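> what follows is a protein structure lacking sequence information:
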């Protein structure tokens, strides 16, 4: 099989990457309230309720960190597209393969180099 042209890869994967980035931004905006620091108000919230709220806040912050990592991976993939390097292994230069890119278009290594 011959390697695809960078333009073909852009047509196939750019819409998905851009849609994923848009969805991640929307999710971050929707959950911003859950990441705010938990206020200490002993009069209205009991100790266990506050601990639950702190745990929820920590989980929301961890989820936002994962979203941030995914957004950075998407941005890097879009930059590789602009440079004509998208879809090719950063280690060996071979085509990563449609199967792998269909699963995750932000991947930077082929199966052999990822192993």
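All right, it came through fine. Just so we're clear, the structure is a prediction, and the values are computed from it rather than from any experiment. Numbering: from 1, shown residues only.

> only C-alpha atoms for contact and neighbour calcs from this point on.
Will do.

> now the helices: where do they sit in this structure?
Remark: helices assigned in the chain by DSSP state H are 6-30, 47-83, 98-103, 111-114.

> need those helices in TSV (columns: distance to residue 90).
As requested, these are exported to TSV (distance: least, C-alpha to C-alpha, whole Å):
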stretch	distance to residue 90
helix 6-30	15
helix 47-83	10
helix 98-103	14
helix 111-114	9
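
> now these in a markdown table, with mean neighbour count?
Below are those laid out as a markdown table (neighbours: other C-alpha atoms under 10 Å):
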| stretch | mean neighbour count |
| --- | --- |
| helix 6-30 | 14 |
| helix 47-83 | 16 |
| helix 98-103 | 14 |
| helix 111-114 | 11 |
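
> how far away is residue 79 from residue 107?
Taking C-alpha to C-alpha, to the nearest Å as the measure, residue 79 falls 13 Å from residue 107.

> against that first model, consider the following:
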């Protein structure tokens, strides 16, 4: 298993790159009817809404990563935040920021 701290920090850096790429899509849509037609404006508004939703998703992922880094610092990393049991290493490899074991995630 790779070092989870490195994996988490690399993902944070990748989110910063994704944010930079998505900034143009989140800009205010100009509603100048002379510049673009109605359908083009609707497309632009839809694209803006999708870019904003992706930005919110990235922000939520950042929060999960920061929480995982805090668990690493506190020595609680790799243990379920609900039941305290050890999280399977394959699950942590797949998602190093996961806070819960599979049983707790499933609600069991």
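Structure received. Worth saying up front: this structure is predicted, and the values here are computed from it rather than measured.

> list the TM-score for the superposed pair.
Once the chains are laid over each other, their TM-score by TM-score structural alignment, normalised by the length of the second structure reads 0.91; 106 aligned residues with a C-alpha RMSD of 1.4 Å.

> tell me the spacing between the spatially most distant residue from the centre of the first structure and residue 50 of the first structure.
The outermost residue of the first structure relative to its centre, with distances by C-alpha atoms, centre = their mean, is residue 43 at 40.2 Å. Distance of residue 43 of the first structure to residue 50 of the first structure, given as C-alpha to C-alpha: 11 Å.

> now residue 61 of the first structure
16 Å.

> same check on residue 114 of the first structure?
44 Å.

> check residue 24 of the first structure too.
Look at residue 24 of the first structure and residue 50 of the first structure: by C-alpha to C-alpha, they are 28 Å apart.

> check residue 72 of the first structure too.
In terms of C-alpha to C-alpha, residue 72 of the first structure sits 33 Å off from residue 50 of the first structure.

> again with residue 93 of the first structure
Applying C-alpha to C-alpha, the value for residue 93 of the first structure to residue 50 of the first structure is 52 Å.

> likewise for residue 11 of the first structure?
49 Å.

> ok, and what's touching stretch 33-47 of the first structure?
Under the criterion C-alpha atoms under 8 Å, 6 or more residues apart in numbering, residues 50, 53-54, 56-58, 60-61 lie in contact with stretch 33-47 of the first structure.

> now distance to residue 16 of the first structure too, for these, in a markdown table please.
Output for these, formatted as a markdown table (distance: C-alpha to C-alpha, whole Å):
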| residue | distance to residue 16 of the first structure |
| --- | --- |
| 50 | 40 |
| 53 | 35 |
| 54 | 35 |
| 56 | 30 |
| 57 | 30 |
| 58 | 30 |
| 60 | 25 |
| 61 | 25 |
